[in-house]
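K.L.:
A predicted structure for the sequence below; I have some questions about it.
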Amino acid sequence: MTLPFMIGVLGSPVSWYMRDLVRAAGETSGVQIIPLAFDRLQAASLERSSVSSALAMESHEPSKPTESMPLDALDAVLVRTMPLGSLEQVIFRMNALHVAEQLGVPILNGPRCLEICIDKWLTIQRARHVGLLTPKTICCQGREEAIEAWHQLGEDCVVKPIFGGEGRGIVRVTDYDMAWRVFSTLSQIQAVMYVQEFLPNEGYDLRLLVLDDELFCVRRHGNGNWRANVSQGGEAKRFEPTFEQAEIAYRAARAVGGWMVGVDLIETLDGRTMLIEVNAVPGWRATGAAVEQDIAMRLIQKLRDR
C-alpha cells in the first residue's frame, strides 16, 4: 500500500487557505493535508533531536491531550501564519523551525526566508544588495530622527510597521503636524520607525507571485485609495509582466531564499520599476481568481515534484 504524501501546514485550521489546500488535496490522489499548531511546537534534544507539533484544531481543550506529529514524519511543511506570542515564544518557534530544517525536514518557506521577509527593512537591504531598485528608506527609533528622515525624504512619506502585511497600519505623512503626531505616538510605544519615500504612480501596484519556477501576476488597482492591497479594497486584474519585471521577481525571491513569495512592485511616473516588499507567506486567493488558475493545486503538485 502506497503511503500518502503528507503536507503539514502551520497555520489556522479554519482559514481560507487551509480549506483551499484540503480541497485541492482531496482532488489529488495520494495527498493529505495535516493542520499543525504553531503555538504547540516542541523540540527535544535527547538520544535523538526532534521537533513536533500538536495537530491544530478549531479550539484547544487543555484537559484533553492532543496528538503530536513529528515534523520529520511529514514530506513537507508549509508555514502560513504564526499566532501572537511573547518575544521568547516567537524566537523559540523560529529556532525550532531551524532545527527541523537541519534535521532534513523540507520547510517552505524556510525559517531564514521568513525572518528576512517579516522584517521590511532587512528585505529592502537584501534587495539593494543584489542591485534591485527600492524606494529611499530610513529606519530609526526616535521622534526627532524620524522627523528629520521625513524632511530628508521630501516631506511626503509612507510610514509602515516594520513587521506587518496586507496594507494594515500604513500611513502617508504629508505635513509637519501629522509627522509630529505619528512619530510621537510610535516613539511612545517604542516602535521602530520605517520611513519610506512616497513614489508617485498611476494608482496601482504589481503583485508577482513566485511559485518555484512559475509566475502568477496581477495588477492591483486602488480605486481611489493610494494603497492598492486587495485587503484594503483594491481590485486585482491579470497582467503579463515584462521581461524586466519577471527578472526582478525571480531575483528578489533568490535574494531572500524564497520558494513561494509575493513580490510587490511599483511603476513610477518617471518610468522606474521599484521593489516595495517581498512577502514570504503570500495569499493566492485574489491572484488565482484573476489569472484563472488553481494555485493551491499547483502548489501541491510542485511540492510533490520536489
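P.N.:
Structure received.
K.L.:
only C-alpha atoms from now on, for both contacts and neighbour counts.
P.N.:
Noted.
K.L.:
any buried residues in the helix or strand hosting residue 40, and which?
P.N.:
Assigned by DSSP states H and E, residue 40 belongs to strand 31-45. By 16 or more other C-alpha atoms under 10 Å, the buried positions in strand 31-45 come out as 31-39, 41-43.
K.L.:
how about stretch 107-126?
P.N.:
So for stretch 107-126, counting by 16+ other C-alpha under 10 Å, buried means 107-114, 116-121, 123-126.
K.L.:
so which of those residues are in strands?
P.N.:
Counting by DSSP state E, the part of the buried residues of stretch 107-126 found in strands is 107-108.
K.L.:
now, the buried residues of stretch 107-126 that are in helices?
P.N.:
In helices, judged by DSSP state H, the following of these are found: 111-114, 116-118, 120-121, 123-126.
K.L.:
any chance of these in CSV, plus distance to residue 134?
P.N.:
As requested, those are exported to CSV (distance: C-alpha to C-alpha, whole Å):
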residue, distance to residue 134
111, 24
112, 21
113, 19
114, 20
116, 16
117, 15
118, 17
120, 12
121, 11
123, 10
124, 7
125, 9
126, 10
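K.L.:
out of these, who's nearest residue 270?
P.N.:
Using C-alpha to C-alpha, residue 124 comes nearest to residue 270 of these, at 20.9 Å.
K.L.:
ok, back up a step: next one: the strand holding residue 40 to chain centre, how far?
P.N.:
20 Å (C-alpha atoms, centre = their mean, to the nearest Å).
K.L.:
who are the packing partners of it?
P.N.:
The contact analysis (3 or more C-alpha pairs under 8 Å, 6 or more residues apart in numbering; DSSP states H and E) places strand 31-45 against strand 5-10, helix 16-26, strand 49-55, helix 87-102.
K.L.:
try this one next to it:
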Amino acid sequence: MKVTILGSENAWHVEALIGAFQKRGVVVNVLRAKEMKAFIKDDIACPGVGTDIGDVVLVRSLPGGSLEQVIFRVDLLHVLGEVKDVEIVNSPRALERTVDKMYTTALLSRAGLKVPETYITERYEDAMTAFKELGCDVVVKPLFGSEGRGMIRVTDPETAHRVFMALYQCRYVYYLQRFIPHEGNDIRVFVINGRVIAAMKRHSSDWRCNVALGAEVSPLDPDTSIVDLSLRAVEAVGAFYAGVDILPSKEGELYLLEVNGIPGWRGLQQVARSDIASTIVDAIL
C-alpha cells in the first residue's frame, strides 16, 4: 500500500503521520499543494507527481492562493477520487464544506445544531446593520482561516466602522457572529470515523481559547451530550475525521463554533490517552 500526504514534509503533523504509516509498513510520499499536476490524453486523466500517487491521499494542507490555484487543487482531488479511484481523506466535498465558515455554519444549522447568530455579506452598509442587529457585540472572522487568527471582537460603532471599512478596502467578505458570553474556556473534540477518540478543554484569559494563541489545555471526558453533538456535527459536513469546537455559554448552552476538516492535534496530544496520528492511520487502513 502507498499513501501520499498532501502537506509540508517538515510539518509536525505530517512527520507524526509518516512515522505511524511507516511503522505499519506503508510507503509514504509527501507532496506540496503547488506540486500537484495532471495530464489528460485520450479521455484519461492522469493526476500525479511523476510517480504513482498511491491508494490514499491524506490532505494535511490546502494553502491559499489565487482563485484559479485553489479551484485547481480541490478539483484535482475530485479527479483523483472520481477518475483514479484514489481514496481522499478528507473527501474534497468535506474539505469544501469545512474550509468555508459560511458553508459549515449553514450545514450545522440545517442539521438542527445550535450555532451563534451569523451574518455574511459583501456590503459595508449591510455589515453595519448586522452589527446593530447582533447587539453591537460581534466576532468578526475571516471566511477562511483557523487557529483563531484574524478574528476580532467589535463592541462599539466607531470600531465597527473602522474595521469594516478596512475589510471593504481589501475586498473581504464580512462574516459576523453574535458574541456568546462564556467562562473563558471552550471544548475541542476529535472525531475519527464516527467515534470520539479524544477531547480537551482550552482555558484562556482572552475571549479566544485557541492553543495557537496561548490557551492552556486539560483533558476532558466528554459526556453524552458533547459526544452526540460532535458526531452530528461531523456527519453534517460529511467528514471522515475532524476537530469540533464547542463553546459552553455562561447559561450552560452548547454552541458549535467550527468543524475543522484539516484538524490539528498537537495541543490535544498533550492530554490524549492514545497516539492520535496512529489512530488516524489505523482508521484509514
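P.N.:
Alright, I've got the coordinates. Computed from a prediction, not measured in an experiment: that's the story for all the values here.
K.L.:
among the buried residues of strand 31-45 of structure 1, which one lies nearest to residue 300 of structure 1?
P.N.:
residue 31 (8.2 Å).
K.L.:
residues in contact with the aligned partner of the closest one in structure 2?
P.N.:
In structure 2, the residue matched to residue 31 of structure 1 (TM-score structural alignment) is residue 26. Residue 26 of structure 2 makes contact with 1-3, according to C-alpha atoms under 8 Å, 6 or more residues apart in numbering.
K.L.:
same question for residue 295 of structure 1.
P.N.:
Going by C-alpha under 8 Å, 6+ apart, residue 295 of structure 1 touches 284, 288.
K.L.:
gap between the aligned partner of it in structure 2 and residue 211 of structure 2?
P.N.:
Aligned against structure 2 by TM-score structural alignment, residue 295 of structure 1 finds its counterpart in residue 276. Between residue 276 of structure 2 and residue 211 of structure 2 the computed distance is 17 Å (C-alpha to C-alpha, to the nearest Å).
K.L.:
go on, residue 95 of structure 2?
P.N.:
From residue 95 of structure 2 to residue 211 of structure 2 the distance is 22 Å (C-alpha to C-alpha).
K.L.:
which SSE is residue 245 of structure 1 in?
P.N.:
With DSSP H and E as the criterion, residue 245 of structure 1 is inside helix 243-256.
K.L.:
mean shift of that helix relative to structure 2?
P.N.:
Comparison of helix 243-256 of structure 1 with structure 2 after fitting gives an average deviation of 0.9 Å (mean C-alpha distance after the TM-score superposition for structure 1).
K.L.:
and that helix, which stretch of structure 2?
P.N.:
So helix 243-256 of structure 1 sits over residues 224-237 in structure 2, by TM-score structural alignment.
K.L.:
please enumerate the helices of the stretch 51-200 of structure 2.
P.N.:
67-82, 92-99, 101-110, 124-133, 157-169 (DSSP state H, counting those that start in this stretch).
K.L.:
as a quick check, tell me the outermost residue of structure 2.
P.N.:
residue 42 (37.1 Å; C-alpha atoms, centre = their mean).
K.L.:
how much space between residue 181 of structure 2 and residue 138 of structure 2?
P.N.:
In terms of C-alpha to C-alpha, residue 181 of structure 2 sits 11 Å off from residue 138 of structure 2.
K.L.:
residue in structure 2 matching residue 141 of structure 1?
P.N.:
Under TM-score structural alignment, residue 141 of structure 1 pairs with residue 122 in structure 2.
K.L.:
the closest residue in space to its match that isn't next to it in sequence: how many residues sit nearby?
P.N.:
Nearest non-adjacent residue to residue 122 of structure 2, counting by C-alpha to C-alpha, 6 or more residues apart in numbering: residue 173, 4.9 Å away. Here the number of neighbours of residue 173 of structure 2 (other C-alpha atoms under 10 Å) works out to 19.
K.L.:
and what of residue 189 of structure 2?
P.N.:
Residue 189 of structure 2: 26 surrounding residues under other C-alpha under 10 Å.
K.L.:
how about the contacts made by it?
P.N.:
196, 198-200, 230, 243-246.
K.L.:
leaving out the residues flanking it, which one is nearest to it?
P.N.:
Distance criterion C-alpha to C-alpha, 6+ apart; nearest residue to residue 189 of structure 2, sequence neighbours excluded, is residue 199 at 4.3 Å.
K.L.:
with residue 259 of structure 2 instead?
P.N.:
Closest residue to residue 259 of structure 2 apart from its sequence neighbours, by C-alpha to C-alpha, 6+ apart: residue 244 at 4.6 Å.
K.L.:
residues in contact with that neighbour?
P.N.:
With C-alpha under 8 Å, 6+ apart, residue 244 of structure 2 has these contacts: 187-191, 230, 233-234, 256-260.
K.L.:
are we agreed that it is in a strand?
P.N.:
Yes - assessed by DSSP: H, G, I helix; E, B strand; the rest coil, residue 244 of structure 2 belongs to a strand.
K.L.:
that one and residue 86 of structure 2, how far apart?
P.N.:
Taken as C-alpha to C-alpha, the span from residue 244 of structure 2 to residue 86 of structure 2 is 26 Å.
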